[in-house]
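**Student:** Okay, predicted coordinates and the sequence, questions at the end:
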Amino acid sequence: QMSSQVSFTSNEGVKIINSIVKKHVSKWKDGLHELQRICIPKILNLEDVFAINATGGGKSVLFGIPVLVQLQISQNVALYPMFDVPICLDPIGVVVMPMKGLVNNIVHVLNFHSLSGLIVSL
């Protein structure tokens, strides 16, 4: 019998996201903030998300953590269940921002967490 596939928005999916964040972003003692806990499972489930929050409210994590989660699952397939959405072997996040200083800061944070970042200025 084939086991059912897991949704990132299910309890099991959320637990997997939280365990990956806890393991790979150890500086976040409290894990994800409320906005992130709501939005990241939906983003990983390929749902559209429109998030508004104050500066410093954790919006940048909304594109970084899904890349981290996809990367960890793709590199450790045997440790995780089958998901009901595709898992990318080489996940990429594309972000368009109007402010160069913010972009530099985000790339620095990504690099700190062993994720690559590239800045293209036009």
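**Tutor:** Great, that's in hand. Numbers count the residues shown, from 1 in each chain.

**Student:** going forward, measure contacts between C-alpha atoms and count neighbours the same way
**Tutor:** OK.

**Student:** where along the chain do the helices fall?
**Tutor:** 11-24, 34-44, 61-75, 100-112 (DSSP state H).

**Student:** who touches the third one?
**Tutor:** Taking C-alpha atoms under 8 Å, 6 or more residues apart in numbering as the criterion, the residues outside helix 61-75 that touch it are 17, 20-21, 36, 39-40, 43-44, 79-80, 87-93, 95, 110, 115.

**Student:** Nearest residue to Val14 in space, please, no chain neighbours.
**Tutor:** Sequence neighbours aside, Phe8 is the residue nearest to Val14 in space, at 5.9 Å (criterion: C-alpha to C-alpha, 6 or more residues apart in numbering).

**Student:** try this one side by side with the last:
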Amino acid sequence: MAPSRGRKWQTEEGRAIIKQIVVKKVPQWTGGLRDWQATVIAWILDGEDVLCITATGDGKSALFAVPILVLLEVAKNPAMYPGFGDRVISWRIGPGIGELVAGTHVKPAFGSALVEVD
């Protein structure tokens, strides 16, 4: 799938925002993202398909967790990240989604059904 909104997360500003959000949301992760992780996460946020092959324990889990954290943070505070809050988040998780996205502009989707959250 080609990126439909350009490659804004792959810019220096986009990568800086990713790293800033990780520091804010995961303060116990003192080393932050590795450069290769920030690059791959930017690709994911820009809608690019990614195949990542790396050693066990090298940090692949961050590649699915961090984009969610980034998009939730941007959805909750769009004024802090102008130009980066236009991405729709798709969800495949169960009960509790309402509390998770409360106060955001996130539109959860379960499978092929969109769910309205007040």
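**Tutor:** That came through, no problem. Note that the coordinates shown come from a computational prediction; the quantities given were computed from them, not determined experimentally.

**Student:** Report the TM-score for the pair.
**Tutor:** After superposition, the two chains reach a TM-score of 0.66 (TM-score structural alignment, normalised by the length of the second structure), with 89 aligned residues with a C-alpha RMSD of 2.4 Å.

**Student:** about what we covered before: just the buried residues out of the contacts of helix 61-75 of the first structure, in PyMOL syntax.
**Tutor:** Restricted to buried positions by 16 or more other C-alpha atoms under 10 Å, the PyMOL selection for these reads:
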select buried, resi 17+20+21+36+39+40+43+44+87+92+110+115
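
**Student:** among the helices of the first structure, which is nearest Ile52 of the first structure?
**Tutor:** Ranking these by their distance to Ile52 of the first structure (criterion: C-alpha to C-alpha) puts helix 34-44 first, at 9.1 Å.

**Student:** Mean deviation, the closest one versus the second structure?
**Tutor:** Superposed on the second structure, helix 34-44 of the first structure shows a mean distance to its aligned partners of 1.2 Å (mean C-alpha distance after the TM-score superposition for the first structure).

**Student:** and that helix, what does it pack onto?
**Tutor:** Where contact means 3 or more C-alpha pairs under 8 Å, 6 or more residues apart in numbering; DSSP states H and E, helix 34-44 of the first structure is packed against helix 11-24, helix 61-75.

**Student:** Can you get me a residue count around Trp29 of the second structure?
**Tutor:** Residues near Trp29 of the second structure, counting by other C-alpha atoms under 10 Å, number 11.

**Student:** wait, isn't it in contact with Lys19?
**Tutor:** No: here Trp29 of the second structure lies out of contact with Lys19, judged by C-alpha atoms under 8 Å, at a distance of 11.2 Å.

**Student:** Can you find the partner of Gly57 of the second structure in the first structure?
**Tutor:** Structural alignment (TM-score structural alignment) places Gly57 of the second structure against Gly56 in the first structure.

**Student:** Distance check, its match against Leu102 of the first structure.
**Tutor:** Distance of Gly56 of the first structure to Leu102 of the first structure, given as C-alpha to C-alpha, to the nearest Å: 11 Å.

**Student:** Could you check which residue of the first structure pairs with Gly31 of the second structure?
**Tutor:** Under TM-score structural alignment, Gly31 of the second structure pairs with Asp30 in the first structure.
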